[in-house]
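A.B. asks: This is the structure alone, sequence omitted:
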């Protein structure tokens, strides 16, 4: 059974990189460029892992995560941000957030993290 990973980032380069990196083996990677697209995909697909940028156009990444929490959708989530230290307090209260990754991130570290969260 393929695992579905949703990657949400407004930078096309990061979406393509993560699609290439994570779209191997048993993973299917869906991508969105903003929070609204992410919520639309989350409404129509069963997602096993969410990797989302903190700062997004239209609807912020943190707002997407809070919405999933409100709807009791326990999707393990990795939040990416250029300013990790500024968001740790805000993200620590969200049960679905398993990791906050600093941008630019280490590809090997991310790959290991994803494998562990999808087990």
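C.D. replies: Everything's here; your move. Please read all numbers here as calculations on a predicted model, not as lab measurements.
A.B. asks: drop to CA atoms for contacts and neighbour counts, all remaining ones
C.D. replies: Noted.
A.B. asks: host element of the spatially most central residue of the chain?
C.D. replies: Residue closest to the mean C-alpha point of the chain, counted by C-alpha atoms, centre = their mean, is residue 51 at 1.3 Å. Here residue 51 sits within strand 49-53, counting by DSSP states H and E.
A.B. asks: who touches that strand?
C.D. replies: 4-10, 61, 75-81, 114, 117-118 (C-alpha atoms under 8 Å, 6 or more residues apart in numbering).
A.B. asks: Below is an additional structure, to be compared with the one above:
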């Protein structure tokens, strides 16, 4: 059974790139463009991994991580951000965050992180 990955980014080009890359690697991919959409999808589906942009409309990455923590969800998360050096360390230390990648990210690094997390 293929593993399902949630990809949420407000930039259509990044969503499409990640969807194509991960689909070609054999994963099932669901995409969203806002934090609210991400949370609704997390509440209604079971994902093996979420790849979230840190800055999202309506709910940002930190708010989604806090909601996951409150619900005791065990969903691993890769955070992507254009300003990784500006991310609060307490957000990065959340147990859900398995990796933080800066934009622009190396595709091979991202795929390696996905494989490592899902093994």
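C.D. replies: Okay, I see it. The structure displayed is predicted, hence computed values, not measured ones.
A.B. asks: Type out the ChimeraX command that picks the buried ones from the contacts of strand 49-53 of the first structure.
C.D. replies: Per 16 or more other C-alpha atoms under 10 Å, the buried members of those correspond to this ChimeraX selection:
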select :4,5,6,7,8,9,10,61,75,76,77,78,79,80,81,114
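A.B. asks: Now find how far off-centre stretch 71-83 of the first structure is within its chain.
C.D. replies: What separates the centre of stretch 71-83 of the first structure from the centre of its chain is 6 Å, taken as C-alpha atoms, centre = their mean, to the nearest Å.
A.B. asks: Run through who's touching it.
C.D. replies: 47-55, 61, 65, 68, 96-104, 117.
A.B. asks: Over which residues of the second structure does that stretch lie when aligned?
C.D. replies: Aligning stretch 71-83 of the first structure against the second structure (TM-score structural alignment) gives residues 71-83.
A.B. asks: so how far does that stretch reach from one end to the other?
C.D. replies: 28 Å (C-alpha to C-alpha, to the nearest Å).
A.B. asks: just stretch 97-106 of the first structure next, same as before
C.D. replies: Stretch 97-106 of the first structure end-to-end distance (C-alpha to C-alpha) = 18 Å.
A.B. asks: if we can go back for a sec, the strand holding residue 51 of the first structure vs the second structure, average offset?
C.D. replies: Compared with the second structure after the fit, strand 49-53 of the first structure shows a mean deviation of 0.3 Å (mean C-alpha distance after the TM-score superposition for the first structure).
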